[in-house]
Structure formats: C-alpha cells, structure tokens
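A.B. asks: Quick one: sequence plus predicted model below, questions after.
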Amino acid sequence: MRIVTYNVEWFNTLFDDAGRLIDDDSWSSRWNVTKRQQTAALGHVFRSLDADAVMVIEAPDTNRRRSTVRALTQFARDFDLRARAVRTGFPNETQQQIALMFDPAVMQAGHDPKSSPDAPAFDGKYRVDLDVDAQPETIRWSKPPLEVAVITAAGPLRMIGVHAKSKAPHGAEDGAAAVRIAIENRRKQLAQCVWLRKRVDAHLAAGDDLIVLGDFNDGPGLDEYEKLFGRSGVEIVLGEDGPLGLYDPHGRMALGRKVGALPTTARFKRKDQPYLQALLDYVMVSPGLRVKAPQWQIWHPFDHPTCYHDPVLRDALLLASDHFPVVLDLGI
C-alpha cells in the first residue's frame, strides 16, 4: 500500500467556485508559473505517484461557495486517479484545508475526531504553559488536524493529517518584532505538537496502528530559537524511539546528526537569493506498522534518482509545488 503526504502550494487558486480546474494561461499564485502549467504538473505528479492514499496539505478551500471535496473529486476525475474519494475534517478559514484522497477499492476512510480530558478535539482549545510565567496559554489550531479511521483488507488503522503552525515572523516591522513573533510562533507550534502527542499516546495505549503525516513547519535544528525550548515539535511528536515512539527515518536521521547532509522535502525561492531547502514534511508510523516492511522516499526532483532521470517528472515536481511528496510504501 502506498501512502503519501503532499503539500500543494496554492492548490486553492487553481479551481473556480464550482470546483472546476482553471486551465488557462493566467498566472497561478506560484511565482512565474501559469495555472495551466501548475495544473498539468500536478496531474502528472499525482498520476506518477499512483498512490492508494494522499494526505493533501493546503488542499482547496471549503466555504459558503467552495467545496474541498467537490474540487478534489473533479481533479481526480480530470486526471483519472485511483485516489478519487475525498474526506475532510474540521474546516478552517485559511484557504488551506487538509484532505485525504484515497482509492475506495482499496480502503474505506472517514473523519473520526477523538477527544479526552487532556487532549480535546482539534477544533477546540488547549491550555499549556510553555514559558516561565506559570500561566498556561490558550492554543488553537488554525488548521485542525484531520483524524481519519481507515479500514483496509489487512485491518483498521488510524491517520492524522497535520499542518502545524508556521514559525515565520510574518508582519514584523523591524528586527526586534521579528524575534518576538518568531519566538511566539515557535511556542504555539510546540504547544500544537504537545497536544498532538497526547492524541498519539492515546492511540498507542489503545494498540492502534497509526500514521501521522503532513507538514510540521519544523524539524530538529531548523532554527536558532529551538535552543530556548530544548527540542523541536517533530521530536515531541516522534517521542522516544521505542515501544511508544513513532518512526520516520528522515526525522530520526535529523535527530542523530549535528553536521552533514540531511534529506529535504521543500525548496523555497527567495528574491535574488539561492533557494532555501528544508526538511518539513514527515510520515511517522507506529511500532505495529514499522514491522510491515515500510519504505520511505522523498520525491525530490534532484535528490531522488528516478525523479531526476525523468525530465518530465522532474520538471513537473518543480512546477507543481514548493514541497515534494513524501511516500511510504507499506507491506499491507
């Protein structure tokens, strides 16, 4: 079974309110990419992945006029994708939903949010003290994680799709404001990951097979503010490597390496500067799934040999998004 997480930059702007693709030469919201180019590129990438399930991060919007399900169902139809069924969770107001596309011939899936006294449902509020004032802050998810109950021929499993808080200091007017906002955003991102880890603990205690996947906007050693809090959000969600830990080889590699090359899942253009690359996207599995012969790949257009030596796929990955798919192949 092939399970993918894929953050698609500005997916929402490729659809009209009826959920139809805008397949013309107007500019997409991606820099120097038309809607026709991005649409064709995404179709090629999704077809090449041929996944049983794709957790789409930054999926098209749901509001009074628009529907994530309608847009992605039409997208799957336009490109004849096996992953043609769509499930969403709690909608948000950011125009960046989280959605699961899946092959209904292979699995059944439904939104199944959980709640407990120490970990409320992800559309609620969470109180935690992450600074030194002994006063807990109230934390909300701007993009509530998508909790999915999945049934496969091999049995049930759980998925949680995640788009954690960005730590970028958007709106800063000067250097001091940038530092203050960056620290505040990191605090919120860590609190979200503590909240998510509580949910992970509950599933592991219940013996559930679990996959946590998506964009964490974080990773070990990713920024200097990590020193203020001692660890990254990814470390919190992964937990200790063992019977209660989740596993992602790229995350574990980053945890164990202070110097040297690391895999990357995103490539950002900066004005008049070299591209910035980062490891932001993960597919974490519980111990019960780790014994199912899992194989991870990052479909990076320059680092993955198959992608690099296929010029059409390589160019499609570059045109489609600033993130690249993270692929998990499981022996189930």
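C.D. replies: Happy to help now that I have it.

A.B. asks: make it CA atoms for all contacts and neighbour counts henceforth
C.D. replies: Will do.

A.B. asks: for the strand of greatest length in the chain, packing partners?
C.D. replies: Criterion DSSP state E: the longest strand present in the chain is strand 155-163. Under the contact criterion of 3 or more C-alpha pairs under 8 Å, 6 or more residues apart in numbering; DSSP states H and E, strand 155-163 touches strand 53-59, strand 97-102, strand 146-152, strand 210-215.

A.B. asks: What residues sit buried inside it?
C.D. replies: Within strand 155-163, the residues that qualify as buried are Leu157, Arg158, Met159, Ile160, Gly161, Val162, His163, counting by 16 or more other C-alpha atoms under 10 Å.

A.B. asks: contact partners of that strand?
C.D. replies: 55, 57, 98-99, 143-151, 208-217 (C-alpha atoms under 8 Å, 6 or more residues apart in numbering).

A.B. asks: Mind checking which of those residues are buried?
C.D. replies: Listed as buried from the contacts of strand 155-163 are 55, 57, 98-99, 143-150, 208-217; burial here means 16+ other C-alpha under 10 Å.

A.B. asks: The stretch 201-332 of the chain: helices as residue ranges?
C.D. replies: Here the stretch 201-332 of the chain has its helices, by DSSP state H, counting those that start in this stretch, at 226-229, 233-238, 249-255, 287-290, 305-308, 311-320.

A.B. asks: roughly how far is the longest one from the heart of the chain?
C.D. replies: This means helix 311-320. Offset of helix 311-320 from its chain centre (C-alpha atoms, centre = their mean, to the nearest Å): 20 Å.

A.B. asks: Check the fourth one too.
C.D. replies: The chain centre lies 20 Å from the centre of helix 287-290; the measure is C-alpha atoms, centre = their mean.

A.B. asks: Can you give the contact residues for it?
C.D. replies: Against helix 287-290 from outside (C-alpha under 8 Å, 6+ apart): Asp209, Leu210, Gly242, Pro243, Leu244, Gly245, Leu246, Tyr247, Leu330.

A.B. asks: which SSE is Arg187 in?
C.D. replies: helix 175-205 (DSSP states H and E).

A.B. asks: chain center to stretch 194-204, what's the gap?
C.D. replies: Centroid separation for stretch 194-204 versus its chain: 17 Å, with C-alpha atoms, centre = their mean.

A.B. asks: So which bits of it are buried?
C.D. replies: Neighbour-count burial for stretch 194-204 flags Val194, Trp195, Leu196, Arg197, Lys198, Arg199, Val200, Asp201, His203, Leu204 (criterion: 16+ other C-alpha under 10 Å).

A.B. asks: Let me have those in JSON lines, extended by distance to Ser232.
C.D. replies: Formatted as JSON lines, the buried residues of stretch 194-204 follow (distance: C-alpha to C-alpha, whole Å):
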{"residue": "Val194", "distance to Ser232": "11"}
{"residue": "Trp195", "distance to Ser232": "14"}
{"residue": "Leu196", "distance to Ser232": "13"}
{"residue": "Arg197", "distance to Ser232": "13"}
{"residue": "Lys198", "distance to Ser232": "16"}
{"residue": "Arg199", "distance to Ser232": "18"}
{"residue": "Val200", "distance to Ser232": "17"}
{"residue": "Asp201", "distance to Ser232": "18"}
{"residue": "His203", "distance to Ser232": "22"}
{"residue": "Leu204", "distance to Ser232": "21"}
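
A.B. asks: ok, structure two:
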Amino acid sequence: MRLATYNVEWFNALFDDRGRLLADNGPSARYKTTRAEQLGALGIVFTALDADAITIIEAPDTNGHRSTVTALENFARQFRLRARKALIGFPSDTEQEIACLYDPDRLTITHDPQGNASTSHGSTDAPRFDGTFRYDLDADMVHETIRFSKPPLEMAVTTSGGTALRLIGVHAKSKNPYGANGREAQLRLSIENRRKQLAQCLWLRQRVEGHLSAGDSLIVMGDFNDGPGIDEFEKLFGHSGVEIVLGTGEATRLYDPHAAMALQSRVSLAPTTARFYVAPQKRFLEALLDFIMVSPDLAARQPDWRIWHPFNDPAVMAVPDLREALLQASDHFPVTIDLPGLN
C-alpha cells in the first residue's frame, strides 16, 4: 500500500467556483506558470505517485460557494487517477484545506474526529481539533488559548482486506512573520508564531498518545512548517515541533527516517522536501518540512519512505518530464510511504 502527503501551492487558484479546472493561459500562483501548465504538471505528478491515498495540504477551498470535494474529484477524473474519491474534515478559515484523495476500491476512509468539543474557554485535554486548546507556553502560570487555522484531518481507514488504520493530516502553524515591519516586530511575531506552532504540536502529541494507548496503527503526515535544527528559535524553546510529535518514549515514539536523519545530523547533510526562491538573496533555499510519521507497529513492517525530489532522487532525475513537472507543480515535493503486507 502506498500513502502520500503533498503540499500543492495554491491548488485553489486552479478551479472556478463550480470546481471546474481552469486549464487556460491565465497566471497561476506559481511564478511565471500558467494555470494550464501547473495543472498539467500536477497531473503528471499525481499519476506518477499512483498512491492509494494522498493527503493534500493546501487543497482547494470549501466555503459557501466552493467545494474541495468537487474540485478534487473533477481533477482526478480529468487525469484518470485511481485515487478518485475526495474527503475533507473541518473546513479552515483560509483558502487552503486539508483533504484526502483516495482509491475507493482499495480503501474506505471516513472523517472521524476525536476528542471532546471544547467550550469557548477551551480545554487542556486534547479537545477536538476544531476547538480551543489551553496550554501554558511560557511557564508564567497562565494558559494561552490555541486554535488551528487549518484543523488536522482525522481519518478512520479500512483497507479492502479489513486492516484498520488511523490517519491524521497536518498543516501546522507557519513561523514566518508575515505582516511585521522592522526587525523587532519581525522577531516578536516569529517568537509568537513559534509558540503557537509548538502548542499545536503539543496538542497533536496528546492525540497521538491517546491512539497509541488504544493500540491503534497510526500515521501522522503533512506539512509541519518545522523540522529538527531548522531555525534559531529551536534553541530558545529546546525542541522542534516535529520532535514533540514524534515523542521520546521507546514504546510511544513515532518514526520517520528523514526526521531521524535530521536529528542525527544537525549541521551536515539532511533530506529536504521544499524549495523556495528567496528574492533578496537571489537564490533557492531548501528545507525539510513534510513528514510521514508511523507508530511502532507500522515501523516494524519496514516500510519504504521516499521524497520525490527532482534533483535528489535518481529515479526522478531519469525521467525529465516528471522532474520538470515536480518543479512546476509546487514549492513542496511529495513524500510517500510504501507499507508492505497491507491489503
């Protein structure tokens, strides 16, 4: 079985309000890329992935006029993908949703949120992800209130052979100081955003521990906007959000080999999943932001993880059309996991 996570940059801009593909020469949100070009590139990438289920980060919007499910199912139909049925959880307040596109012949997937619905006051005990979490982030004996702008998508998965899995799709808070003017304001907002990102990861870790205590086979995947050793704020707070979600106890630790490599190699080589152009420096920078973490029972199956990086994966490099499509489709690259023995 192959599962994937893929952050598609401004997927929403490629559809009209009726969920129809805008395969024209109008500009997409990708630099110097038309909507037709980005859609064509995405069709190549999704076809090559050939995954049983893809957790899509920054999926098309759901609101009173637009439907994530309609847009994604039209996309799957256009490119004849076997992962052709779409699912969304709690809609976000942004134009970016977390969704899942999956093969209904291989999997049955339902949105199955856990935790209690919190009151307006919030809860310290892993409330439902559309609620409010309370946590003392700065040890001042006062609980801050935390919400997800993009609530994680919690899924109950059953394979055609009857195997049950829990899947959580994540898009954690960005730490970038958008809207801040001046160095001091940028630093202040960066620290505030880092605190919120860590609080979201603590909330998520509480949910992980609940599933592991129940003996669930668990997969947590998505864009954490974070990673071991990724910035100077990690020194201030002691850990990255990714480390918090992974956990520390032997029996309750999630596993992702790319995170493990980064943890073991703070100042040397580490894999990357995203590539951004930084205009002031006139260069591209890369980061490890996207992960697929699995529970110990699934790690024992010795799955195969893969980052579909156009320059670092020899199999991708050998297919020029796929290499160029990955560069044109998004500023993130897909990550897949092949789980043996799951039918």
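C.D. replies: Cool, the structure landed. Keep in mind the model is a prediction, meaning the values are calculated, not measured.

A.B. asks: After superposition, what's the TM-score here?
C.D. replies: The TM-score (TM-score structural alignment, normalised by the length of the first structure) is 0.99; 332 aligned residues with a C-alpha RMSD of 0.9 Å.

A.B. asks: how far away is the closest residue to Leu204 of the first structure other than its chain neighbours from Gly161 of the first structure?
C.D. replies: Nearest residue to Leu204 of the first structure, sequence neighbours excluded (C-alpha to C-alpha, 6 or more residues apart in numbering): Leu244, at 6.6 Å. Using C-alpha to C-alpha, to the nearest Å, we find Leu244 of the first structure at a distance of 19 Å from Gly161 of the first structure.

A.B. asks: cool, and Arg314 of the first structure?
C.D. replies: Taking C-alpha to C-alpha, one finds Arg314 of the first structure at 26 Å from Gly161 of the first structure.

A.B. asks: and what of Asp329 of the first structure?
C.D. replies: 17 Å.

A.B. asks: Then Val8 of the first structure?
C.D. replies: On the measure of C-alpha to C-alpha, Val8 of the first structure and Gly161 of the first structure end up 14 Å apart.

A.B. asks: what touches both of those two?
C.D. replies: Taking C-alpha under 8 Å, 6+ apart as the contact rule, Val8 of the first structure and Gly161 both touch Ile57.

A.B. asks: and the spatially most central residue of the first structure, what does it touch?
C.D. replies: For the first structure, the residue nearest the mean C-alpha position is Gly214 (2.0 Å; C-alpha atoms, centre = their mean). Listed by C-alpha under 8 Å, 6+ apart, the contact set of Gly214 of the first structure reads Thr5, Tyr6, Asn7, Met55, Ile57, Gly161, Val162, His163, Asp281, Tyr282, Val283.

A.B. asks: repeat for Thr5 of the second structure
C.D. replies: Contacts of Thr5 of the second structure (C-alpha under 8 Å, 6+ apart): Ile54, Thr55, Ile56, Ile57, Met221, Gly222, Asp290, Phe291, Ile292, Pro334, Val335, Thr336.

A.B. asks: Nearest residue to Arg2 of the first structure in space, please, no chain neighbours.
C.D. replies: Nearest one to Arg2 of the first structure, counting by C-alpha to C-alpha, 6+ apart, is Asp329 at 4.5 Å.

A.B. asks: Tyr6 of the first structure contacts Ala53, doesn't it?
C.D. replies: No. Taking C-alpha atoms under 8 Å as the definition, Tyr6 of the first structure is not a contact partner of Ala53, at 10.6 Å.

A.B. asks: Gln277 of the first structure matches what in the second structure?
C.D. replies: Gln277 of the first structure maps onto Glu286 of the second structure when the alignment is built from TM-score structural alignment.

A.B. asks: any idea how far the closest residue to that match other than its chain neighbours lies from Arg205 of the second structure?
C.D. replies: What sits nearest to Glu286 of the second structure in space, not counting adjacent residues and going by C-alpha to C-alpha, 6+ apart, is Arg275, at 4.5 Å. Distance, Arg275 of the second structure to Arg205 of the second structure, using C-alpha to C-alpha: 27 Å.

A.B. asks: And for Gly182 of the second structure?
C.D. replies: Distance from Gly182 of the second structure to Arg205 of the second structure, by C-alpha to C-alpha: 34 Å.

A.B. asks: likewise Arg134 of the second structure?
C.D. replies: The value you get for Arg134 of the second structure to Arg205 of the second structure, if C-alpha to C-alpha is used, is 14 Å.

A.B. asks: so what's the counterpart of Asn185 of the first structure in the second structure up against?
C.D. replies: With TM-score structural alignment as the criterion, Asn185 of the first structure lines up with Asn193 in the second structure. Contact partners of Asn193 of the second structure, counting by C-alpha under 8 Å, 6+ apart, are Lys173, Ser174, Lys175, Asn176, Pro177.

A.B. asks: how many neighbours does the equivalent of Met317 of the second structure over in the first structure have?
C.D. replies: Aligned counterpart of Met317 of the second structure in the first structure: Tyr308 (TM-score structural alignment). Tyr308 of the first structure: 17 surrounding residues under other C-alpha atoms under 10 Å.

A.B. asks: so Tyr308 of the first structure touches Ala316, yeah?
C.D. replies: No. Assessed by C-alpha under 8 Å, Tyr308 of the first structure is found out of contact with Ala316, at 11.0 Å.

A.B. asks: what ranges do the helices span in the stretch 1-150 of the first structure?
C.D. replies: Under DSSP H, counting those that start in this stretch, the stretch 1-150 of the first structure gives helices at 35-49, 68-78.

A.B. asks: Out of those helices, which is closest to Asp23 of the first structure?
C.D. replies: helix 35-49 (4.6 Å; C-alpha to C-alpha).

A.B. asks: Pull the residues that contact that closest one.
C.D. replies: Taking C-alpha under 8 Å, 6+ apart as the rule, helix 35-49 of the first structure contacts 14, 21-28, 79-81, 313, 315-317, 319-321.

A.B. asks: Repeat that for stretch 64-80 of the first structure.
C.D. replies: So stretch 64-80 of the first structure is contacted by 15, 17-21, 43, 47, 59-62, 82-88, 97, 99, 101 (C-alpha under 8 Å, 6+ apart).

A.B. asks: Show me which positions of that stretch end up buried.
C.D. replies: Arg66, Ser67, Thr68, Val69, Arg70, Ala71, Leu72, Thr73, Gln74, Phe75, Ala76.

A.B. asks: Quick check: the second one vs Val86 of the first structure, distance?
C.D. replies: Yep, that's Ser67 of the first structure we're talking about. From Ser67 of the first structure over to Val86 of the first structure (counting by C-alpha to C-alpha), the distance is 11 Å.
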